[in-house]
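Asks: Got a predicted structure plus its sequence, pasted below:
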Amino acid sequence: MLKHGLDPAERRAPERVDARDLALRRAGMEQFMQVAAPKLDQLFGLLGQSGCAVLLTDAEGVVLDQRCGEGDADIFQSWGLWQGADWSEAAEGTNGIGTCIAEDRRVIIHREEHFLARNTAMSCMDAPIYGADGKIVAALDVSSARSDQTEGFNRLIAATVSQTARQIEADNFRAAFPRARIVFADHDDSEVAMLLAVDADDIVIGATRGARKAFGLGASGPITAVPASDIFGREDGPRGFERAERAAVIRALARAGGNVSAAARALGIGRATLYRRMKRLGLGENIA
């Protein structure tokens, strides 16, 4: 790649971060890795016997964890399919991990489609994993060096990789909102995790990447507070007068962007009356 100054014929060893850098990266992703580990084990259980390695990287393409058979460990490690290896496009050119991250999509890079000649014996199937903030947090990779691996088999593996990536994303999202009610949003797009985190007052406080796109909640970063009933087009029945009143006030404030006067008008009451009700409901401290 001219952009990165790479020569496809170069035979240098794969680039690796040093031990301290790797330890810091793993520490920063510790909770995520704990969530992902069972799914990595499950994926390797399905594909390991066919000579595949399963890798998890961070958002920069550095391998944080891997699964491979004992008999294949030496060769995968020599190829850089191991903890600490840098598989960004800047380091390796076109490859499953780096291209998946750079293009923000799942990819299959089959043998000669790799940029560096030393990587053309591999087939790599990858999918991005998004964090609770909607940004790419990791990439999931399955790599194989079997000479008889067909493109049709690669597509089957890629579908499994994508499904596992969505499962990890969903599990990580639930872990990020342990006290919220997690709502599955039914949508036509079955390729993405569609989850919303809703607090006790029916306010959406989090959404997965797919849900953000589907409901116009912003691609990444903090989401604007919005009542769940607005998203789903319904009003939940009250469970006790005070609870219903509190939820109604919070929804009005959210719709008004925190403007008390506008919220009061929407509720059909005076501004002073709304302030009194907010105080009685313990909402005064939430005023922006």
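Replies: Perfect, I can see it now.
Asks: For the rest of this, base every contact and every neighbour count on C-alpha atoms.
Replies: OK.
Asks: need the longest helix for this structure.
Replies: Looking across the chain with DSSP state H, the single longest helix is helix 151-176.
Asks: same for that one, what does it pack against?
Replies: With contacts defined as 3 or more CA pairs under 8 Å, 6 or more residues apart in numbering; DSSP states H and E, the packing partners of helix 151-176 are helix 30-47, strand 107-110, strand 123-130, strand 136-144.
Asks: Show the subsequent helix or strand relative to that helix.
Replies: Sequence order places strand 181-184 as the next helix or strand after helix 151-176, per DSSP states H and E.
Asks: Pull out the buried positions in that following strand.
Replies: Neighbour-count burial for strand 181-184 flags 181, 182 (criterion: 16 or more other CA atoms under 10 Å).
Asks: Put this next to the previous one:
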Amino acid sequence: MLDKTGREYVRAKMPMIGVGTYQVSSEKDVYASIDAAFDAGYRFIDTAQDSGYNNEQLIGKVLKELLPKHNLTREDIFITTKLMVENQGNEKAEKSILESLKKLQTDYIDLLLIHFPGCNRNDPNDPRNPVARKESWEVLEKLYNEKKLRSIGVSNYEIVHLEELLGHAKVLPAVNQCEYHPYYYTKDLVKYCESKDIHFQAYSSFGSEVKKQALLTDPKVTALAKKYGTSVTNFLLAWALSQGISVLPRSRNPVHVKENLEALKIKITPEDIEAAKADNQTKFLWDPTKY
């Protein structure tokens, strides 16, 4: 299919809620999380090359057992992984993605994202950043054309990075995965992605590991969760889902993994979506605004 400018784009069948696996790095936890997820009905796993995940190989290993256990095939599930900062550029990008395929023990990846717009996160003015972004995207397009990647996209991209990408991309990015919750709601970026037919996906729906208690105990959020007769975590997931934004909750607790899926049944009104928003935005994780 082609977009209005003639660029090719793909819309793989991606579920609206997936299992996040950040910091789920032991084989026991990976197995328990995905086993509970499949049992509950999840069909979407999100991982990355980054050391904060360190679980591509474990996911590939446990899927060999869990897919037949749950009467599933590889085609029944959706896998996202991400090109880490240190692997941006021509040769490193392709080599690392092929390695991800081996670790995940699959012939294709459903969605491959560039994890961050900077190749050197310590120096936002590094002139290598835009070069690496372009080279990395060309590698993604090559592997997409070779059917090794079913769809391609980005993560943590601001409007300026998307504008740059759209200036040379032959394949439209399918997804932009970013931090998004009532404390950090990038209205302009979400609208921009929507206008360009780029699906906006949220990570850190509960805030960061260090500061998430502030979001989970926020009086406005807790009152609204009570209004909808649900937990604060499910309200936060439903808050994004009700905006057409997919989510990637992470938990090592199989009970919580199953509970998170209930958020799909909750519809938050536009008025309550606005009511949940904090007056001042607080970004918990990576800040890509200057890269």
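Replies: Sure, I can see it. Remember, it's a predicted structure, so these values are computed and weren't measured experimentally.
Asks: Quick TM-score on the pair, please.
Replies: The TM-score (TM-score structural alignment, normalised by the length of structure 1) is 0.27; 141 aligned residues with a CA RMSD of 6.8 Å.
Asks: on that earlier part again, which parts of the longest helix of structure 1 are buried?
Replies: Using 16+ other CA under 10 Å as the test for burial, helix 151-176 of structure 1 gives 154, 157-174, 176.
Asks: cool, stretch 26-35 of structure 1 as well?
Replies: Across stretch 26-35 of structure 1, burial judged by 16+ other CA under 10 Å covers 26, 32, 33, 35.
Asks: Closest to residue 90 of structure 1 out of those?
Replies: Residue 90 of structure 1 lies nearest to residue 26 out of the buried residues of stretch 26-35 of structure 1, by CA to CA, at 21.1 Å.
Asks: That closest one: what secondary structure?
Replies: helix (DSSP: H, G, I helix; E, B strand; the rest coil).
Asks: Now for it: which residues touch it?
Replies: Taking CA atoms under 8 Å, 6 or more residues apart in numbering, we find residue 26 of structure 1 in contact with 33, 64.
Asks: Go again with 7 Å.
Replies: Residues near residue 26 of structure 1 by CA atoms under 7 Å, 6 or more residues apart in numbering: residue 64.
Asks: And it, how close does it get to residue 33 of structure 1?
Replies: 8 Å (CA to CA, to the nearest Å).
Asks: now residue 73 of structure 1
Replies: Distance of residue 73 of structure 1 to residue 33 of structure 1, given as CA to CA: 21 Å.
Asks: Compute the number of surrounding residues for residue 130 of structure 2.
Replies: For residue 130 of structure 2, the neighbour count with other CA atoms under 10 Å is 18.
Asks: Buried residues of the helix or strand containing it, list them for me.
Replies: Counting by DSSP H and E, the element that carries residue 130 of structure 2 is helix 128-145. Within helix 128-145 of structure 2, the residues scored as buried using 16+ other CA under 10 Å are 129-130, 132-141, 143-144.
Asks: From the contact counts, what lies against that helix?
Replies: Under the contact definition 3 or more CA pairs under 7 Å, 6 or more residues apart in numbering; DSSP states H and E, helix 128-145 of structure 2 sits against helix 90-104.
Asks: how big is the angle separating the helix it packs on from helix 128-145?
Replies: Helix 90-104 of structure 2 runs at 50 degrees relative to helix 128-145, counting by axes from the mean of the first three to the mean of the last three CA atoms, to 10 degrees.
Asks: Quick one: list the elements packing against helix 90-104 of structure 2.
Replies: Judged by 3+ CA pairs under 7 Å, 6+ apart, helix 90-104 of structure 2 is in contact with helix 56-69, helix 128-145.
Asks: Give the buried residues for it.
Replies: Quick answer for helix 90-104 of structure 2 (16+ other CA under 10 Å): 90, 93, 94, 96, 97, 100, 101, 103, 104.
Asks: before we move on, the earlier item: a markdown table please, covering the buried residues of helix 128-145 of structure 2 and showing distance to residue 227 of structure 2.
Replies: Putting these into a markdown table (distance: CA to CA, whole Å) gives the following:
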| residue | distance to residue 227 of structure 2 |
| --- | --- |
| 129 | 46 |
| 130 | 46 |
| 132 | 47 |
| 133 | 44 |
| 134 | 47 |
| 135 | 49 |
| 136 | 46 |
| 137 | 44 |
| 138 | 48 |
| 139 | 48 |
| 140 | 45 |
| 141 | 46 |
| 143 | 47 |
| 144 | 45 |
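Asks: Go through those and say which is closest to residue 179 of structure 2.
Replies: Proximity of these to residue 179 of structure 2 (CA to CA) peaks at residue 133, which lies at 19.9 Å.
Asks: And the closest one, how far from residue 139 of structure 2?
Replies: For residue 133 of structure 2, the distance to residue 139 of structure 2 equals 10 Å [CA to CA].
Asks: re earlier: so which of the helices and strands packed on helix 151-176 of structure 1 is the most packed in?
Replies: Among these, ranked by average contacts under mean count of other CA atoms under 10 Å, first place goes to strand 123-130 (a mean of 29).
Asks: what residues does that strand touch?
Replies: Residues contacting strand 123-130 of structure 1 (CA under 7 Å, 6+ apart): 96-97, 100-101, 104-111, 136-145, 154, 157-158, 161-162, 165-166, 169, 209.
Asks: what's the neighbour count on residue 271 of structure 1?
Replies: Neighbour count of residue 271 of structure 1, defined by other CA under 10 Å: 16.
Asks: ok, it to residue 253 of structure 1 distance?
Replies: According to CA to CA, residue 271 of structure 1 stands 12 Å off from residue 253 of structure 1.
Asks: before we move on, what about residue 47 of structure 1?
Replies: 51 Å.
Asks: Check residue 36 of structure 1 too.
Replies: Using CA to CA, residue 36 of structure 1 is found at 38 Å from residue 253 of structure 1.
Asks: re the thing from before, for residue 191 of structure 2, find the nearest of the helices and strands packed on helix 90-104 of structure 2.
Replies: helix 128-145 (22.7 Å).
Asks: quick check, residue 233 of structure 2 in a helix?
Replies: Yes: per three-state DSSP, residue 233 of structure 2 lies within a helix segment.
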